[in-house]
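*Asks:* Sequence and predicted structure, then a few things I'm wondering about:
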Amino acid sequence: MLDAKLLQLFDLLYTTGSVTRCAEQLGQSQPTVSIWLAKLRHALDDPLFVRTAAGMQPTPRADALIGPAREVIESLRRLAARGPAFDPAQAQRSFRVCMTDASHITLLPRLLAHLRRVAPGVRIDVAPIDAGTAEALQAGKADIALGYIPGLESGFYQQTLYAQDFVCLVNQKHPRIGRTLTRKAYQSEAHIEIVYGRGHALLDGALKEQRIERHVLLELPGFLGLATIVSSTDLIATVPRMIGETLAGLGAVGVYPCPFEIPSYLVKQHWHARQHDDPGHRWLRSVCSELFMRLDQSRKKP
């Protein structure tokens, strides 16, 4: 295999007919260029150029090889060139995003609203986060995964979007709970248990560690309908803050600090190395970080 610099020398010498001018254009000394030319002659088993009064003239073999050599040089240039820039305003592309059903309520509406403004031709396909998420990212069947996904923290790129703690949702007209929710009241009231997502495991672990017993009257597989249920009953729901504050804005639901300690966690976006340098993928990741980091900052303001 010929070195690319030898092919470049071949092209320049064929064009200029001068070792001196080749050295100038390549930024090399004449002795270095002479050494390269000797290697090229040895590799191709031909003098390639002979010195004449009119300069270095190509041999018949050089005449035969210049076309293929220039094709190889152009191919190498195309390989080394940067890919086309991603223009969101003109793009027609689909992205597959893995997220939880809570993110359907908290993150997806904001993402879609932004895309409709700046990238009307971009489509989002939403997939659940499950046991196949890692394989989907590796195979290119999914672009990013948004959420608290400890299983993707090894072997994947990741970026923290915001920290998440827990709150309690209570009917604003609850007959027994006023301005504060005490630990005693928490234990004496009936509860809704959401048995979906990694956050459930953190909550369950905290309850067991602190020996807090709840009377669970309703078990749900997700957050669909939760605001309506809380606003029409005296049941308490303990949920991640982002989903809690979002649902509170949809109905007559109050948000209370949890009366006991629950470990917080980090919501991140995860992606595989195969997508890391894709211009469109970089753009999508930057959109998610801008939208959701800003969302977290606005929540922290008094």
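*Replies:* Perfect, thanks for sending it. Residues are numbered from 1 along each chain as shown.
*Asks:* alpha carbons only for contacts and neighbour counts from here, please
*Replies:* Will do.
*Asks:* in which helix or strand would I find Arg70?
*Replies:* helix 60-80 (DSSP states H and E).
*Asks:* what are the ranges of the helices in the chain?
*Replies:* Remark: helices assigned in the chain by DSSP state H are 4-16, 19-26, 30-44, 60-80, 101-106, 108-118, 133-138, 183-188, 198-209, 226-231, 241-248, 279-300.
*Asks:* Looking at those, which is nearest to Asp87?
*Replies:* Minimum separation from Asp87 across the helices of the chain (Cα to Cα) falls at helix 279-300, 8.2 Å.
*Asks:* now that closest one and helix 241-248, what's the angle there?
*Replies:* Relative orientation of helix 279-300 and helix 241-248, computed by axes from the mean of the first three to the mean of the last three Cα atoms, to 10 degrees: 70 degrees.
*Asks:* ok, and here's another one to check against it:
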Amino acid sequence: MKLNLRSVDLNLLPVFDAIMEAGQLSLAATRLGMSQPAISAALQRLRHTLDDELFIRTRQGMEPTPRARELHQQLAPQLTLLRDTLDPKGRFDPATSERRFTLISVDYFEVVVLPPLLARIQKQAPGVMLEVVTASDQMNEQLKKGHADMAIDAFVHDDDRLQRQVMLEEKLVVVARKAHPVFKGRCSKKQFLEAQHVVLPDRNRRLPLDQILNAPGWQRRTGARVTQFSSMLATAAGSDMIATVPERLARHYARPMGLQIMTFPVDVPPVPIYVVWPPALERDPAHRWLRQQLAHTLKAL
């Protein structure tokens, strides 16, 4: 049975957020301009409402329970958004904001895009935090339910309830270890099909490459299936298997891993990299600012 929101005093949520952030009741009380007895009483009401201890008193302060951590992960971005929305100034100030953004993506984003994006953000908004969670087939539902602010991925389902924009196109290349007995800087169709490949799991979606690989005479031999792009590259570097990966990612790892980068044996259309977000955040000043920072970062890659 779902919790009836009418039975929850929403004024308790900022108290919960303050205790999580401060780690001490006295400090949380100071931040909220409340007395410590009032904070303690609010915590007791929260414990009763949610049927969880929420915080355990220790020598180091108030230690959150697993339930409290889970709640805070979901509630903190929504409380920040609510504060920004109700701000009478009606604006977002990056220099003072402590907004937390949750982004859904794969390790391609974490390796290629996240470092320069964070470098750009830290100069303008030192208090802003980014959290990246792994992309899955539940991505659209996560966005629509408010569990994430945006997703960056090549795999996008059509959904009228979400906004999306192509912000980058990525070329696919073939990589193999430099001392590979067959590949010497070039990759023919025959060599490609005879080699063993390390691949990613099938996410029930299709890229331009999949259209080629599903055509007659293009069935590749799968030697290993791994969970991340970085694992594909490591496997190719340590074996005679080859991998087809985004060019920017290949160039990032080629020298340290001892990989050679080869053009795909036939022309493959570039892969569009999408940014997807819920319409509810379309006009949110903070979200708009983050999309702008992401666009500038991708343009410079």
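*Replies:* Now that the structure is in, tell me what you want to look at. Only a predicted model underlies this, so the values are computations on that prediction, with no experimental measurement involved.
*Asks:* Which among the helices of structure 1 is found nearest to Pro88 of structure 1?
*Replies:* helix 108-118 (6.5 Å).
*Asks:* Map Ala254 of structure 2 onto structure 1.
*Replies:* In structure 1, Ala254 of structure 2 lines up with Ala248, judged by TM-score structural alignment.
*Asks:* The nearest residue to that match once chain neighbours are set aside and Gly197 of structure 1, how far apart?
*Replies:* Counting by Cα to Cα, 6 or more residues apart in numbering, Ala248 of structure 1 lies nearest to Gly254, which is 6.2 Å off, once chain neighbours are set aside. From Gly254 of structure 1 across to Gly197 of structure 1, the span is 23 Å (Cα to Cα, to the nearest Å).
*Asks:* Ala131 of structure 1 -> structure 2?
*Replies:* Using TM-score structural alignment, Ala131 of structure 1 lines up with Asp137 in structure 2.
*Asks:* Check Glu290 of structure 1 too.
*Replies:* Glu290 of structure 1 maps onto His296 in structure 2, by TM-score structural alignment.
*Asks:* From Ser26 of structure 2, how far off is that match?
*Replies:* Taking Cα to Cα, one finds His296 of structure 2 at 42 Å from Ser26 of structure 2.
*Asks:* roughly how far apart are Val230 of structure 1 and Ala237 of structure 1?
*Replies:* According to Cα to Cα, Val230 of structure 1 and Ala237 of structure 1 sit 7 Å apart.
*Asks:* How about Gln158 of structure 1?
*Replies:* 30 Å.
*Asks:* Comparing the two, which shows the higher neighbour count?
*Replies:* Ala237 (24 against 18; other Cα atoms under 10 Å).
*Asks:* close enough to count as contact, that one and Ile192?
*Replies:* Yes - using Cα atoms under 8 Å, Ala237 of structure 1 is in contact with Ile192, at 5.0 Å.
*Asks:* Need the overlap of contacts for Val230 and Ala237 of structure 1.
*Replies:* Leu169, Val170 (Cα atoms under 8 Å, 6 or more residues apart in numbering).
*Asks:* Can you show me the strands along structure 2?
*Replies:* Using DSSP state E, the strands found in structure 2 span residues 55-58, 61-64, 100-105, 129-134, 150-153, 163-170, 172-177, 196-199, 221-225, 243-246, 259-263, 271-277.
*Asks:* so the first one corresponds to what in structure 1?
*Replies:* Looking back up the chat, that one is strand 55-58 of structure 2. So strand 55-58 of structure 2 is aligned with nothing, judged by TM-score structural alignment.
*Asks:* same thing with the fifth one?
*Replies:* Applying TM-score structural alignment, one finds that strand 150-153 of structure 2 aligns to the residue range 144-147 of structure 1.
*Asks:* what does stretch 90-105 of structure 2 correspond to over in structure 1?
*Replies:* The aligned range for stretch 90-105 of structure 2 in structure 1 is 84-99, by TM-score structural alignment.
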